[in-house]
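A.B. asks: Sequence and computational prediction follow.
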Amino acid sequence: MFTGIIETLGVVKTLNREQDNLHITINSSLANELKIDQSVSHNGICLTVVNIGDEEYTVTAIKETIEKTNIGDLKVNDIVNIERAMKLGDRLDGHIVQGHVDEIAECIEAKETNGSWLFTFKYSNNSINLTIEKGSITVNGVSLTVVNSKKNEFSVAIIPYTFEHTNFNTFSKGSIVNLEFDVIGKYVSKLNTVRN
């Protein structure tokens, strides 16, 4: 489980395909603190550490993860949002994030607004997922509050700190991001669907 509060950024060093799997080696200041078999969120995707080197570590994404997220679009030198799993007893500064990406979305607008930034994202018209005004959403692993919630579209307002310390500063119109919708909202929506 994660909180959506990004700890640091990593840089993709190598990408190696092996059959249907993708092995990703990342340079990060957290590398020396990690352990083999530890879960770490990368742009909101929970992946397991399989190897650790000097200031670098490797994780593996399987076919389903590659097909349902933007991880297959990564390139060497891309910047990745990184968060280790939360410790039991820590403050939950963001919201409950599982690291299980629901779908991808496209950035359809990115604009500066007097010291902050407003990003608007559009996701599948066939999606059963939804957002609500002032509800929680995770974009590339970052816990955020929804503004301007519409059908299959929403915006988030980004403060300077978040813009500078996550990969939001690399987003532009057309950028593809990972979305994880609020887990409580997903359960309520599913319960409502089952009852009808």
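C.D. replies: In hand now; what should we look at? Residues are numbered from 1 along each chain as shown.

A.B. asks: C-alpha only now, for contacts and for neighbours.
C.D. replies: Fine.

A.B. asks: Residue 168 versus residue 55, what's the distance?
C.D. replies: Residue 55 sits 23 Å away from residue 168, going by Cα to Cα, to the nearest Å.

A.B. asks: Out of the two, name the residue with the larger neighbour count.
C.D. replies: residue 168 (22 against 13; other Cα atoms under 10 Å).

A.B. asks: Contacts only, for the more buried one.
C.D. replies: Neighbouring residues of residue 168 by Cα atoms under 8 Å, 6 or more residues apart in numbering: residue 162.

A.B. asks: and it, which of the three is it?
C.D. replies: helix (DSSP: H, G, I helix; E, B strand; the rest coil).

A.B. asks: Quick check: it vs residue 122, distance?
C.D. replies: 16 Å.

A.B. asks: repeat for residue 91
C.D. replies: 31 Å.

A.B. asks: In terms of packing, which of these two has more residues around it?
C.D. replies: Taking other Cα under 10 Å, residue 91 and residue 122 do not tie; residue 122 has more neighbours (18 against 9).

A.B. asks: you'd agree the more buried one is up against residue 103?
C.D. replies: No. Using Cα atoms under 8 Å, residue 122 is not in contact with residue 103, being 10.9 Å away.

A.B. asks: now residue 55: how far from residue 22?
C.D. replies: 20 Å.

A.B. asks: All the strands of this protein, residue numbers only.
C.D. replies: 8-18, 21-27, 39-42, 45-52, 56-61, 79-84, 103-113, 116-122, 136-139, 142-150, 153-158, 176-181 (DSSP state E).

A.B. asks: can you list the ones you listed in TSV and add distance to residue 68?
C.D. replies: Shown next, in TSV, are these (distance: least, Cα to Cα, whole Å):
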stretch	distance to residue 68
strand 8-18	17
strand 21-27	13
strand 39-42	14
strand 45-52	10
strand 56-61	11
strand 79-84	17
strand 103-113	6
strand 116-122	16
strand 136-139	14
strand 142-150	18
strand 153-158	18
strand 176-181	9
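
A.B. asks: mind checking which of the ones you listed is nearest residue 187?
C.D. replies: Of all those, it is strand 176-181 that lies closest to residue 187, at 10.5 Å by Cα to Cα.

A.B. asks: Name the nearest residue to residue 32, ignoring sequence neighbours.
C.D. replies: residue 55 (6.0 Å; Cα to Cα, 6 or more residues apart in numbering).

A.B. asks: Please compare the first structure with the one that follows:
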Amino acid sequence: MFTGIIEELGVVTKLEREQKNLHLTIKANFTSQLKIDQSVAHNGVCLTVVNIDGEEYTVTAIDETLSKTNLGEIKKGDIINLERGMQMGARLDGHIVQGHVDQTALCTAVTEKKGSWEFSFEYDPDMQNITIEKGSITINGVSLTVVNSKKNSFSVAIIPYTFEHTNFKNIKKGTRVNLEFDVIGKYVKRLTELQ
């Protein structure tokens, strides 16, 4: 379980293919605090730590994860958003995030708004995920509030702190991002489908 509040940015230092799996080695300041078998969200994707070596740790993404997220497009040197699992009893500053990406979206526009930015995204409506105005969405692991919600598109407003402390500063028109839709909304939608 995560909150969508990014702890730090990691740097991809090594990518190694093994059959259909991809081992990602990440350099992060909190590596010394990690342990093997711990969950860490990488651009919103929950992956298990399988190796630790100094300031770097390794996680493995399987074929299904690579096909449903933007991790298959990651390159050595890329900056990714990192968050360790939520501690029980800690504040929930973002919203409930599972680290299970529902689908990807493409950035369709980045508009500077005199001190903030508006990022617009479009996603495949065939998967029947929904957003609602002022509802929660997780983009590359970042907990955000939806604005301009439409059938298969939406926007988010990004403050300068979020822009500087996440990989939003690297997102441009055409960039593919990971989306995790609000878990409560997903359960409500499923319940109404069963009636």
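C.D. replies: Yep, that arrived. Here the structure is a predicted model, which is why all the values come from computation and not from measurement.

A.B. asks: Post the TM-score for the overlay when you can.
C.D. replies: Here the superposed chains carry a TM-score of 0.99, computed using TM-score structural alignment, normalised by the length of the second structure; 195 aligned residues with a Cα RMSD of 0.5 Å.

A.B. asks: For the closest residue to residue 141 of the first structure other than its chain neighbours, grab the count of nearby residues.
C.D. replies: Spatial nearest neighbour of residue 141 of the first structure, excluding adjacent residues (Cα to Cα, 6+ apart): residue 44 at 3.3 Å. Number of residues near residue 44 of the first structure (other Cα under 10 Å) recorded here: 30.

A.B. asks: can you check residue 130 of the first structure too?
C.D. replies: 19.

A.B. asks: dump the residue contacts of it.
C.D. replies: So residue 130 of the first structure contacts 151, 152, 181 (Cα under 8 Å, 6+ apart).

A.B. asks: next one: residue 158 of the second structure
C.D. replies: 116, 117, 118, 119.

A.B. asks: what do you get if the cut-off is 6 Å, keeping everything else the same?
C.D. replies: The contact partners of residue 158 of the second structure, taken as Cα atoms under 6 Å, 6 or more residues apart in numbering, are 116, 117.

A.B. asks: circling back: surely the residue nearest to residue 32 of the first structure touches residue 34?
C.D. replies: No. Using Cα atoms under 6 Å, residue 55 of the first structure is not in contact with residue 34; the gap is 10.1 Å.

A.B. asks: can you pull the buried residues of stretch 163-180 of the first structure?
C.D. replies: Within stretch 163-180 of the first structure, the residues scored as buried using 16 or more other Cα atoms under 10 Å are 163, 166, 167, 168, 171, 175, 176, 177, 178, 179, 180.

A.B. asks: Give the other helices and strands that the top helix by length along the second structure contacts.
C.D. replies: Looking across the second structure with DSSP state H, the single longest helix is helix 183-194. Using 3 or more Cα pairs under 6 Å, 6 or more residues apart in numbering; DSSP states H and E as the contact test, no helix or strand touches helix 183-194 of the second structure.

A.B. asks: In the first structure, which residue range corresponds to it?
C.D. replies: Mapped onto the first structure using TM-score structural alignment, helix 183-194 of the second structure spans residues 183-194.

A.B. asks: Could you give the separation of the matching stretch from the chain centroid?
C.D. replies: 21 Å (Cα atoms, centre = their mean, to the nearest Å).

A.B. asks: what sits up against stretch 139-146 of the second structure?
C.D. replies: 4-5, 43-44, 94, 133-138, 156, 177-179.

A.B. asks: Now the two most distant members of these.
C.D. replies: Top of the distance list for the contacts of stretch 139-146 of the second structure (Cα to Cα): 43 and 133, 23.1 Å.

A.B. asks: Tell me which of the two has more neighbours.
C.D. replies: Per other Cα under 10 Å, whichever of residue 43 of the second structure and residue 133 has more neighbours is residue 43, with 30 against 13.

A.B. asks: Which residue, other than its chain neighbours, is closest to that one?
C.D. replies: residue 140 (4.0 Å).

A.B. asks: Neighbours of the one you found, how many?
C.D. replies: 29.

A.B. asks: which residue in the first structure lines up with it?
C.D. replies: With TM-score structural alignment as the criterion, residue 140 of the second structure pairs with residue 140.

A.B. asks: so how far is residue 125 of the first structure from its match?
C.D. replies: Distance from residue 140 of the first structure to residue 125 of the first structure, by Cα to Cα: 20 Å.

A.B. asks: Repeat that for residue 146 of the first structure.
C.D. replies: Distance, residue 146 of the first structure to residue 125 of the first structure, by Cα to Cα: 18 Å.

A.B. asks: Which one's more surrounded, those two?
C.D. replies: Neighbour totals were compared for residue 146 of the first structure and residue 125, and residue 146 leads with 19 against 10 (other Cα under 10 Å).

A.B. asks: which one of the buried residues of stretch 163-180 of the first structure is nearest residue 14 of the first structure?
C.D. replies: residue 167 (18.4 Å).

A.B. asks: Could you check how many residues crowd around the residue lying closest to residue 17 of the second structure once chain neighbours are set aside?
C.D. replies: Nearest non-adjacent residue to residue 17 of the second structure, counting by Cα to Cα, 6+ apart: residue 23, 6.3 Å away. Residue 23 of the second structure is flanked by 16 other residues according to other Cα under 10 Å.
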